[in-house]
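Visitor: Next input, structure requested:
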Amino acid sequence: MLKVIFLAAFAVGTVLADGELIILNNPGSVHFEGSQATNQSFLKEVFTVVLGYTPKLTQPWDGVEIRDPFLLPEALVSIVIEGVESVKSPRGKHFPLNVDEVEEVTWQAVSRRLEERDTNNTLVRIRVGDGLDALGQSALGELKPNSVDPASLKHLSLNNEEDQKFIEELQLLRAIAQKIPSTVTANSKPDVYWFVVSGLRPVMDLHGKDSEATKEALKLLNDAVNDLSNAFTDIYNGQVVVALFTNDANKLRNTRSVESPRVRREEKAGELETFDAAAQNSSDNLNTIEKPITLRLSKRYSANYPVIFNIFLWFGIVFFFSLLAICIAIAGMDPGRDSIIYRMTSNRMKKDN
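Guide: Prediction:
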């Protein structure tokens, strides 16, 4: 029954795909391919799989393949663009995304699953739309964005509140990208960095989706995202998955989803403060998706696992053939009368008088 529900929801969501997933960077051990759509509620499975954890749903999406389980990404960087369907990025691999839950639900599921297995992971979520005053001393250190020259803007204007707020978000993204080399350190623990941009939608509403100002805003956004992606890629030597996805929560409010519980948002400083009681009282079938499962969890292997495995493997092989050669040599040895083998095996053992 649950499988039928999933298939029905997926079929409806494929037709009404209202989002986009873009993989801006991925190491060779993780491969993304095809153009199959996926639900945002499945992203928690995809993100935890690429970090080396066992998914709670079996093969939720065919677009990702783990090619080397011993060289998995060391970090996941997720950039969420709220309120839009696409950012028209010229980079990365694009997949249709069916938005069926708000981004914070996805973030909480990913962070919770990592915390269940290890409490030493770096988990950072920043809403750049809160502004520098709200962020204060962020998890990435003190941020000092550069000012923008109004003359550098062709169609956007700092005199418009919507344009100014959007430009401030982009400058914060660039400031974060500049801060990464001095604050982020790669280690054997999988890290998650989550950034939320919400200022693009007001710009599009003000100027129009097809206006020159919107086109300029999209270009500036993609440039800032590329700076952020390149900074994380450099610090992790390419062993990082950088994913961007769009999320229009306004459409989600008017759409019922069979996979995800209903969620209500309270607008307070742009943050999602409380969730509907249905998120805690979902049906038994849905709880099997969200409820933490302690069975069939994969073991987290360290970077030294291949080395130790090869040591034991080749030592065992050499030891086996060495023992086999010794046994063959002893079996073919001539038991002379002066040999201890003759003395111990002769039926007429001589005794000293």
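Visitor: C-alpha only now, for contacts and for neighbours.
Guide: OK.
Visitor: Give the next helix or strand downstream of the biggest helix by length in the chain.
Guide: Secondary structure of the chain per DSSP state H: the longest helix is helix 305-331. Downstream of helix 305-331, the first helix or strand assigned by DSSP states H and E is helix 340-345.
Visitor: Mind giving me the packing neighbours of that next one?
Guide: On a contact count with 3 or more CA pairs under 8 Å, 6 or more residues apart in numbering; DSSP states H and E, helix 340-345 meets no helix or strand.
Visitor: which residue ranges form the strands in the stretch 51-200 of the chain?
Guide: 64-66, 75-82, 93-98, 123-127, 137-138, 141-142, 191-197 (DSSP state E, counting those that start in this stretch).
Visitor: would you turn the ones you listed into CSV with mean neighbour count and distance to Asn230?
Guide: Below are those laid out as CSV (neighbours: other CA atoms under 10 Å; distance: least, CA to CA, whole Å):
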stretch, mean neighbour count, distance to Asn230
strand 64-66, 16, 22
strand 75-82, 24, 11
strand 93-98, 23, 16
strand 123-127, 18, 18
strand 137-138, 12, 20
strand 141-142, 14, 19
strand 191-197, 21, 14
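Visitor: With respect to Ala329, which of those lies nearest?
Guide: Of all those, strand 64-66 sits nearest to Ala329, with 47.1 Å by CA to CA.
Visitor: ok, residues contacting the closest one?
Guide: Ser29, Val30, His31, Phe32, Glu33, Val46, Val50 (CA atoms under 8 Å, 6 or more residues apart in numbering).
Visitor: and those residues, which are buried?
Guide: The neighbour count (16 or more other CA atoms under 10 Å) marks Ser29, Val30, Phe32, Val46, Val50 as buried among these.
Visitor: Just the ones of the residues you listed in helices?
Guide: Val46, Val50.
Visitor: Out of the buried ones among the contacts of strand 64-66, the closest to Lys3 would be?
Guide: For the buried ones among the contacts of strand 64-66, the nearest to Lys3 is Val46 (18.5 Å; CA to CA).
Visitor: mind listing what that closest one touches?
Guide: Contacts of Val46 (CA under 8 Å, 6+ apart): Pro55, Pro60, Trp61, Val64.
Visitor: quick one: which of these is nearest Ser182?
Guide: Val64 (31.7 Å).
Visitor: any chance of the contacts of Val46 in JSON lines, plus distance to Asp191?
Guide: Listed next are these as JSON lines, based on distance: CA to CA, whole Å:
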{"residue": "Pro55", "distance to Asp191": "17"}
{"residue": "Pro60", "distance to Asp191": "22"}
{"residue": "Trp61", "distance to Asp191": "22"}
{"residue": "Val64", "distance to Asp191": "19"}
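Visitor: Alongside the first, I'd like the structure of this one:
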Amino acid sequence: MYFLFKYICLLCITFNAYIECGEITVNYAPSSLRFGSAGSLHTSEFDDVITTCMGYTPESLTWRGLTVTSAFKYPVASVVFGLKTEGVSIKIEGISYELKEDVSLSKTFDSVKSLIASRARRPVHFEKINVLDLVNKIEGLALPKAKHLNRHNAVDYLFLQEISTFPLITDFIKKNSSASNNGQDIIFIQVESFAPLVVTYGAASPQTSYNLAAEYGEDFPVIFNIVLILSIILIVAIIAVSVSMAFMDPGRDSIIYRMTNPRMKKDQ
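Guide: This next block holds a predicted model:
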């Protein structure tokens, strides 16, 4: 399994449906591929990137972010994970590039399939998986435990359903893989339920209009206790001094005694 994973190219794509742009992140790539600094990438060029990664030289690749360092260690699989985020930025480990969507991811898959299938000399397994379609076909999914999501909410429930299909997708890919038979796998996975989740709970959701209290820092309890204890000590000290002065016997030789003695006042 480690040997197989060593030669897999994993790419994660996030789309913003409103402005038709997004981001592509190369989450993992073998040592035979080097992704460096480059400008934005159009989805119409993405099929050329995939075919180049798999060892099939395209007619023209204008994007300069990919360099093939070895012609003898091409990946045995490319996995593309598509996610619509409705403009929310997601931090994914790897190197990222701006992605401009001028064609759909589905058309990109069809183009990759057409290019590789016409030139391949070994078995190639192509799989395009829409997780939402898979959810509708499977009955009795065991939903994962959710701490912050409500299963009775339709949006949350759909997201949990899609998450629960991932182990099934993994088993399906392993069962139908051509990589174990000296072939290659091209896998496109599209997740649909994350976008409604962002609309419901994201920055533009109705929940953000609540007048919520500000969050305090980690040092707040310590500082609060110090101020509280010092305030209590100061108040107790003031009360003690005031009480002691109220019941203090000034004595006959004190100026207080002389100023308050009626006899001295009369003499004056």
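Visitor: ok, the contacts of strand 64-66 of the first structure vs Lys165 of the first structure, which is closest?
Guide: For those, the nearest to Lys165 of the first structure is Val46 (32.1 Å; CA to CA).
Visitor: related to what we said a few turns ago, inside strands: which ones of the contacts of strand 64-66 of the first structure?
Guide: With strands defined by DSSP state E, the entries of those inside them are Val30, His31, Phe32.
Visitor: Map the first one across to the second structure for me.
Guide: Matched to the second structure by TM-score structural alignment, Val30 of the first structure sits across from Leu33.
Visitor: doesn't Ala71 make contact with its match?
Guide: No: the pair Leu33 of the second structure / Ala71 is not scored as a contact, 9.6 Å apart, by CA atoms under 8 Å.
Visitor: Tell me which residues are up against stretch 9-23 of the first structure.
Guide: Residues contacting stretch 9-23 of the first structure (CA under 8 Å, 6+ apart): 32, 37-39, 84-86, 92-99, 241-248, 257-259.
Visitor: neighbours around Val99 of the first structure, how many?
Guide: 27 (other CA atoms under 10 Å).
Visitor: what's the particular helix or strand that has Ile233 of the second structure in it aligned against in the first structure?
Guide: In this structure, Ile233 of the second structure sits in helix 220-246 according to DSSP H and E. The counterpart of helix 220-246 of the second structure in the first structure, using TM-score structural alignment, is absent.
Visitor: how about the helices of the stretch 201-350 of the first structure, start to end?
Guide: With helices called from DSSP state H, counting those that start in this stretch, the stretch 201-350 of the first structure shows them at 212-235, 249-253, 284-290, 305-331, 340-345.
Visitor: Let me know which of these is tucked in deepest.
Guide: Most buried of the helices of the stretch 201-350 of the first structure, by mean neighbour count (mean count of other CA atoms under 10 Å): helix 212-235, with a mean of 19.
Visitor: name the helices or strands packed onto that helix?
Guide: strand 19-25, strand 75-82, helix 161-183, helix 200-207, strand 240-247.
Visitor: Let me have these in JSON lines, extended by distance to Met344 of the first structure.
Guide: As requested, these are exported to JSON lines (distance: least, CA to CA, whole Å):
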{"stretch": "strand 19-25", "distance to Met344 of the first structure": "72"}
{"stretch": "strand 75-82", "distance to Met344 of the first structure": "66"}
{"stretch": "helix 161-183", "distance to Met344 of the first structure": "74"}
{"stretch": "helix 200-207", "distance to Met344 of the first structure": "92"}
{"stretch": "strand 240-247", "distance to Met344 of the first structure": "67"}
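Visitor: Of the ones you listed, which stretch is the most buried?
Guide: Comparing these by mean count of other CA under 10 Å gives strand 240-247 as most buried, with a mean of 26.
Visitor: In the second structure, what stretch matches that one?
Guide: Strand 240-247 of the first structure maps onto no residues of the second structure, going by TM-score structural alignment.
Visitor: What is that strand packed up against?
Guide: strand 19-25, strand 75-82, helix 212-235.
Visitor: Tell me which of these approaches Gly129 of the first structure most closely.
Guide: strand 75-82 (10.4 Å).
Visitor: Tell me what angle the closest one forms with strand 123-127.
Guide: Relative orientation of strand 75-82 of the first structure with respect to strand 123-127: 20 degrees, computed using axes from the mean of the first three to the mean of the last three CA atoms, to 10 degrees.
Visitor: how much does strand 75-82 of the first structure stray from the second structure?
Guide: Strand 75-82 of the first structure, aligned to the second structure and superposed, deviates on average by 1.1 Å (mean CA distance after the TM-score superposition for the first structure).
Visitor: what does that strand contact?
Guide: By CA under 8 Å, 6+ apart, strand 75-82 of the first structure touches 47, 51, 103, 190-201, 225, 229, 232, 236, 239-249.
Visitor: In the second structure, what range does that strand match?
Guide: Under TM-score structural alignment, the match for strand 75-82 of the first structure is residues 77-84.
Visitor: Relative to the whole chain's centre, how far out is the matching stretch?
Guide: Stretch 77-84 of the second structure sits 16 Å away from the centroid of its parent chain (CA atoms, centre = their mean, to the nearest Å).
Visitor: One more: stretch 172-184 of the second structure?
Guide: Counting by CA atoms, centre = their mean, stretch 172-184 of the second structure comes out at 30 Å from the chain centroid.
Visitor: ends of it, how far apart?
Guide: With CA to CA, to the nearest Å as the measure, stretch 172-184 of the second structure spans 15 Å from end to end.
Visitor: In the second structure, which residue is most central in space?
Guide: Ile90 (4.2 Å; CA atoms, centre = their mean).
Visitor: roughly how far apart are that one and Lys175 of the second structure?
Guide: Counting by CA to CA, the gap from Ile90 of the second structure to Lys175 of the second structure is 31 Å.
Visitor: Which residue, other than its chain neighbours, is closest to Ala231 of the first structure?
Guide: In space, Ala231 of the first structure comes closest to Ala177 once its chain neighbours are excluded; the distance is 5.7 Å by CA to CA, 6 or more residues apart in numbering.
Visitor: so how far is Asn98 of the first structure from the nearest residue in space to Pro145 of the first structure that is not next to it in sequence?
Guide: Spatial nearest neighbour of Pro145 of the first structure, chain neighbours left out: Ala175 (5.0 Å); criterion: CA to CA, 6+ apart. Distance from Ala175 of the first structure to Asn98 of the first structure, counting by CA to CA: 31 Å.
Visitor: ok, and the most crowded of the contacts of Val46 of the first structure?
Guide: Pro55 (20 neighbours).
Visitor: when you align them, which residue in the second structure goes with that residue?
Guide: By TM-score structural alignment, Pro55 of the first structure lines up with Pro58.
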